[in-house]
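# Sharing a sequence plus its predicted fold:
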Amino acid sequence: MVMTGKNRAIVYSEFGDAGVLRETERDIVEPGPGEVRVRVVVSGVNPTDWKTRSGATAMAPMADEGQVPNQDGAGVIDAVGPGVTGLRTGDRVWLIMAAYQRPASGTAQEYTVVPADRAVPLPDGVGFEAGASLGVPAMTAHRALTVHEGAPPRLAPGALAGLNVLVAGGAGAVGNAAIQLAVWAGATVAATVSGPEKADLARRAGAHHVVNYRDEDAAAQLRSAVPAGIDVVVEVAAAHNAELNLSVLRPGGTIAIYANDSSGGPLAVDVRRNMVLNARYQFVLLYTVPRPALAGAATAVNAALTDGALRFGPEAGIPLHEYPLAATAAAHAAVESGTVGKVLIRVADSRNE
């Protein structure tokens, strides 16, 4: 690739806590066949980013040249490689799995080169902050809402009409996206949270019913709110919520699991109770979702954005916390400590976009 300049980037050369992150300069490179180069405006931080950085969930050994963190981001295409169609220089885009199997392509840098199918056009009127908040949360939520029996391949208004959805952790980033997408698609949505402040966030996202899962009668509250039972559970703490889920799941229902709270220990499955319910467990990890499903999810997410049904900020139940690129370590530490809302890194000034 042809070197064209210097690129301010955050890198790490060993696994560990946020202290391993450091700022450096790297060469700006030209995109190869099927690739685009994106000038990053905002980078998003997710739990998957700090878990990979720590080495807990790293899928490959440390790259010799070190790694640039963060899967999500938004910016402007400033170069297009050979063979790319549908994207051009100047397009505003949001990114999906920028760093997956590409250690140099994380979004915590001024310029990143990614395969063209990981760059999605950002709808007009949607800011880069929202674009950087999509990736992992919105795409994971879409997948979790489309894996039940008879599920639509992609969400749209009315696609989940008549279904009852339970979103565990309704104040989290994935939970917030799941609530908003499910409501947009016509479902009745219940959410569980751990306290009144998070309950307020889940309601702002659009949840019709909100229950504190710590209440002794949480299952009874859910059964009262949704007497027909839950068709789909979007689950962030599979082991901890196993009993609650089986208490409210409708026969033939699906528990879509995208995470497990370590405090709950390993998931133990009660075979007989699940058999009686004809329950389905579907595990969700964005990195290995089939490409056609990812493309369909991106299309649906953009449709929800265009409809104004997928919103960001405290009024939508998802507070935004912004850090400068030089404070990427602090941003990672904030996510690792459980900061509620979406943590973003300002890489460039979007006022000139």
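Arrived safely.

# C-alpha only now, for contacts and for neighbours.
OK.

# Val45 versus Val234, what's the distance?
To Val45, Val234 is 21 Å away according to CA to CA, to the nearest Å.

# brain fart, Thr192
23 Å.

# These two: who's more crowded?
Val45 (27 against 24; other CA atoms under 10 Å).

# correct me, but His142 touches Trp184?
No - in this structure, His142 is not within contact of Trp184 by CA atoms under 8 Å, at 11.5 Å.

# mind listing the helices in this structure by residue range?
With helices called from DSSP state H, the chain shows them at 47-54, 128-132, 135-144, 173-184, 196-205, 218-225, 242-248, 271-277, 291-306, 328-336.

# quick one, which of the ones you listed is packed in tightest?
Across the helices of the chain, the average number of neighbours (mean count of other CA atoms under 10 Å) peaks for helix 173-184, which reaches a mean of 28.

# Mind giving me the packing neighbours of it?
Helix 173-184 sits against helix 135-144, strand 164-168, strand 188-193, helix 196-205, with contacts defined as 3 or more CA pairs under 8 Å, 6 or more residues apart in numbering; DSSP states H and E.

# any chance of those in JSON lines, plus distance to Tyr111?
Below are the helices and strands packed on helix 173-184 laid out as JSON lines (distance: least, CA to CA, whole Å):
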{"stretch": "helix 135-144", "distance to Tyr111": "18"}
{"stretch": "strand 164-168", "distance to Tyr111": "36"}
{"stretch": "strand 188-193", "distance to Tyr111": "38"}
{"stretch": "helix 196-205", "distance to Tyr111": "33"}
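
# nearest to Ala220, of the ones you listed?
Using CA to CA as the measure, strand 188-193 is the one of these that comes nearest Ala220, at 12.8 Å.

# Can you check which of the helices of the chain gets nearest to Lys342?
Per CA to CA, nearest to Lys342 of the helices of the chain: helix 173-184, 6.4 Å.

# Tell me which of the helices and strands packed on helix 173-184 lies nearest to Ile345.
Among the helices and strands packed on helix 173-184, helix 135-144 sits nearest to Ile345 (CA to CA), with 14.5 Å.

# Now do Ser3: how many residues are near it, please.
I think there's a mix-up here, since residue 3 is Met and not Ser. For Met3, using other CA under 10 Å, the count is 10.

# Grab the nearest non-local neighbour of it.
Nearest non-adjacent residue to Met3, counting by CA to CA, 6 or more residues apart in numbering: Val29, 4.9 Å away.

# Next one: the one you found from Arg39, what distance?
12 Å.

# repeat for Val136
20 Å.

# before we move on, what about Phe128?
12 Å.

# hold the first one in mind and look at this next one:
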Amino acid sequence: MDTHPHRLIETPTLEVCGLEYRWDLERGSFTIADVPSVAFFRDSSLARLLIGFLTTLGPHRFSLMMLAEGQRSIDDDWGIIAAQPSFEAGFAQLAKYAYSAGWGRWELVALDREARRATFRIHNGWEGAIQRTTSLNYGIGLVAGKFTGFCQKLFGCTCWPRQTRFIADGDPHDELVVEPSPRTVSDELAALADAGLATNADLHRLLADLKASASARERALAERDRMLTELQDKLDIIAQQRVAIVALSTPIVQLWDEVLAVPLVGGIDAERASRLMEKLLATIIDTKSRFAILDVTGVEAIDAATADNFVRIIRAVQLLGAHGVLSGIVPAVAQTLVDLGIDLSGIRTFANLREALKSCLAEPVRSRRHA
């Protein structure tokens, strides 16, 4: 038995993230960096306390009261922020108090001083965690009130929080956007008082909000599916248009009996060359043509791959017993062909389509029939 009632009892301390936790065992209290504090079992004692107030006040009124008290409770918090060289540094320092005391990890995601807008993120905050455990969702009013109070001091104007993510709904964290607004807690509470049946209305509103949230998610999923289907339809149309454009860009024209012409424009890549070759060879067989003129007047520049594709097409024409002819080679293309060392031996070339056609028509009939 202790016979010395006035003897000092040991006061243990613990340092966490640079903050001193001190317990006064004689008085049954403790402080965090000399700030008086209290600890609750979150999912039992604290949760039941909040649910009691929630049941009495109604969800909307309760959320507004939490928001109001959060704004009123920032004096010590702001003192910690103001002691630092910037708001960002001060908030980071205050966040140490938060996560070391079980308030979750606070994060300043974005701060736009010009637009007077700030975005905050709360990881594993106790308000959201309790709501997830109890299957309720009335918002993180107390923390939202604190962050709103911070922004009002920083921006010098009335602000209002807008929660965009909810742990209670399964999101990985709670998120708030605080921005200028004419709305105030006192005005909102006055409007509830004027309604008379605010508490009952708030309960109905909570149920409606839950249903609206589920409906909104279903609509979002349906909209996503619709957009995917629409995008696939557009991709199909683009593919069809591409095939049509390729066909139009390489027309095969019968200039005369047994004489075909293929006016080419732009580059001829391997895919386009393959399509053209297949179409040209089939047309030669169908029309029994003896001459195929590849007119490259519309080709202003050429590279080794394009030149090689020209040669491949003409060689394929020759394998069918027809004559492959090149026309319309401009000086720049001719110089490039020489520089690239392209082998055009055995391939007749002409300055323009007219000269190529005259040469084909000048071929003796016997030669054209039996060559």
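Received the coordinates, thanks. Owing to the predicted nature of the structure, the values given are computational and were not obtained by experimental measurement.

# Superposing both, give me the TM-score.
Superposed pair, TM-score by TM-score structural alignment, normalised by the length of structure 1: 0.17. Supporting alignment: 105 aligned residues with a CA RMSD of 7.2 Å.

# Check the contact lists of Phe128 and Arg39 of structure 1 and give me the overlap.
Gly75 (CA atoms under 8 Å, 6 or more residues apart in numbering).

# Give the closest residue to Glu235 of structure 1 in space, chain neighbours not counted.
Ile257 (4.7 Å).

# who has more neighbours, Val29 and Arg39 of structure 1?
Neighbour tally, Val29 of structure 1 and Arg39, criterion other CA under 10 Å: the higher count belongs to Arg39, 25 against 18.

# need the contact list for the more buried one.
So Arg39 of structure 1 contacts 75-78, 110-112 (CA under 8 Å, 6+ apart).

# do you know which of the helices of structure 1 lies nearest Ala9 of structure 1?
Checked against CA to CA, the stretch from the helices of structure 1 lying closest is helix 328-336, at 10.1 Å.

# For Pro115 of structure 1, see how far away the residue nearest to Met3 of structure 1 is.
14 Å.

# Show me what the longest helix belonging to structure 2 is packed up against.
Longest helix in structure 2, counting residues (DSSP H): helix 198-249. Here helix 198-249 of structure 2 touches helix 59-72, going by 3+ CA pairs under 8 Å, 6+ apart.

# The same query, at a cut-off of 10 Å, please.
Packing partners of helix 198-249 of structure 2 (3 or more CA pairs under 10 Å, 6 or more residues apart in numbering; DSSP states H and E): helix 47-57, helix 59-72, helix 185-195, strand 259-265, helix 270-287.

# mind putting the ones you listed in JSON lines, mean neighbour count included?
Converted to JSON lines, those look like this (neighbours: other CA atoms under 10 Å):
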{"stretch": "helix 47-57", "mean neighbour count": "15"}
{"stretch": "helix 59-72", "mean neighbour count": "21"}
{"stretch": "helix 185-195", "mean neighbour count": "13"}
{"stretch": "strand 259-265", "mean neighbour count": "20"}
{"stretch": "helix 270-287", "mean neighbour count": "16"}
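
# For Tyr21 of structure 2, which of those is the nearest?
helix 59-72 (23.3 Å).

# Can you lay out the contacts of Arg39 of structure 1 as JSON lines showing distance to Thr188 of structure 1?
Output for the contacts of Arg39 of structure 1, formatted as JSON lines (distance: CA to CA, whole Å):
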{"residue": "Gly75", "distance to Thr188 of structure 1": "35"}
{"residue": "Val76", "distance to Thr188 of structure 1": "37"}
{"residue": "Ile77", "distance to Thr188 of structure 1": "39"}
{"residue": "Asp78", "distance to Thr188 of structure 1": "42"}
{"residue": "Glu110", "distance to Thr188 of structure 1": "41"}
{"residue": "Tyr111", "distance to Thr188 of structure 1": "41"}
{"residue": "Thr112", "distance to Thr188 of structure 1": "40"}
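
# what's the angle between the longest helix of structure 2 and helix 270-287?
50 degrees (axes from the mean of the first three to the mean of the last three CA atoms, to 10 degrees).

# which ones are touching Leu142 of structure 2?
Leu142 of structure 2 is in contact with 63-73, 127, 148, counting by CA atoms under 10 Å, 6 or more residues apart in numbering.

# hmm, back to that, shared neighbours, Val29 and Pro115 of structure 1?
Between them, Val29 of structure 1 and Pro115 share the contacting residues Arg37, judged by CA under 10 Å, 6+ apart.

# ok, Ala225 of structure 1 to Val193 of structure 1 distance?
Plainly put, Ala225 of structure 1 is 15 Å away from Val193 of structure 1 if you go by CA to CA.

# Quick check: Pro263 of structure 2 touching Leu353?
Yes - when contacts are counted by CA atoms under 10 Å, Pro263 of structure 2 is listed as touching Leu353 (9.0 Å).

# what touches both of the two?
293-297, 327-328.

# For ChimeraX, write the select line for the buried members of the residues you listed.
One line in ChimeraX is enough to select the buried members of those, burial here meaning 16 or more other CA atoms under 10 Å:
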select :293,294,295,296,297,327,328
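
# Quick check: the farthest pair among the shared contacts of Pro263 and Leu353 of structure 2?
Ile293 and Thr297 (11.6 Å).

# Name the residues contacting each of these two.
What both Ile293 of structure 2 and Thr297 touch, as defined by CA under 10 Å, 6+ apart, is the set 263, 326-328, 353.

# so of these, which ones are in helices?
Filtering these for helices - DSSP H - leaves Leu353.

# The shared contacts of Ile293 and Thr297 of structure 2 into TSV, with extra columns for distance to Ser37 of structure 2?
Formatted as TSV, these follow (distance: CA to CA, whole Å):
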residue	distance to Ser37 of structure 2
Pro263	86
Leu326	91
Ser327	92
Gly328	90
Leu353	94
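
# Taking the shared contacts of Ile293 and Thr297 of structure 2, tell me the two that lie furthest apart.
Pro263 and Leu326 (10.3 Å).

# intersection of neighbour lists for these two?
293-297, 353.
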